[in-house]
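Chemist: sequence-free structure coming up:
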């Protein structure tokens, strides 16, 4: 498969994942994604930012989140985020440290 074709397929798959998480499954909480899979929507937006920055494109965390979420983080939380249980928060602390790091 030619490199450009592979890039286009990867981009299409990413856009479909983004649509799935941002439109089709807004009911799935970020904390549950992180606890089960080791990544969440915020991780995807951070990877988006890191890819931009690696290519010399300046992008803040907030800008990356707004591009990925299609709205401000504040609006996402207001519209879709629910309060996490103490059990979810404990699992998240462990999953975050394992998959993202301490900081």
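Modeler: It's in. These numbers were taken from a predicted model, which means no experiment stands behind them.
Chemist: switch to C-alpha atoms for all contacts and neighbour counts from now on
Modeler: OK.
Chemist: pull the longest helix from the protein.
Modeler: Determined from DSSP state H, the single longest helix within the chain is helix 3-19.
Chemist: right, and the helix or strand after that helix?
Modeler: Next helix or strand after helix 3-19 toward the C-terminus (DSSP states H and E): helix 30-37.
Chemist: Quick one: list the elements packing against that next one.
Modeler: helix 86-99 (3 or more Cα pairs under 8 Å, 6 or more residues apart in numbering; DSSP states H and E).
Chemist: this is the comparison structure:
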């Protein structure tokens, strides 16, 4: 069982990752993250939602995304998301299946 200090350090590291992805590197597209690393911002928001569910907290996918992104998905897409190329989309389909499962 982790100590309270370890939990606090993990939470601080998560907040720093979130800030890095949401403020410092908005230029990095989710599709590129998924294709290269097997996860993206949407995965992180889904993990947030799953952690809430484990604690008995109901949270929709949209609510989890808004909490993680600090804005709605529509706002994020309008401000930062670019069109994916055919090659990116093809690589994404493979990465998604390998890392998330069949959609």
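Modeler: Yep, that arrived. As the structure is a computational prediction, the values presented were derived from the model and not from experiment.
Chemist: For the longest helix of structure 1, give me the average deviation versus structure 2.
Modeler: Aligned to structure 2 and superposed, helix 3-19 of structure 1 gives a mean residue distance of 0.2 Å (mean Cα distance after the TM-score superposition for structure 1).
Chemist: Run through who's touching stretch 38-51 of structure 1.
Modeler: Residues from elsewhere that reach stretch 38-51 of structure 1, judged by Cα atoms under 8 Å, 6 or more residues apart in numbering: 21, 30-31, 33-34, 59-61, 64-65, 67-69, 95-96, 98-99.
Chemist: Now restrict these to buried residues only.
Modeler: 21, 30-31, 34, 59, 64-65, 68-69, 95-96 (16 or more other Cα atoms under 10 Å).
Chemist: Can you pick out the most distant pair from those residues?
Modeler: 59 and 95 (25.9 Å; Cα to Cα).
Chemist: distance of the residue minimising distance to the centre of structure 1 from residue 56 of structure 1?
Modeler: Closest to where the C-alpha atoms of structure 1 average out (Cα atoms, centre = their mean) is residue 41, at 2.0 Å. Applying Cα to Cα, to the nearest Å, the value for residue 41 of structure 1 to residue 56 of structure 1 is 23 Å.
Chemist: which helices and strands does the longest helix of structure 1 pack with?
Modeler: Using 3+ Cα pairs under 8 Å, 6+ apart, helix 3-19 of structure 1 sits against no helix or strand.
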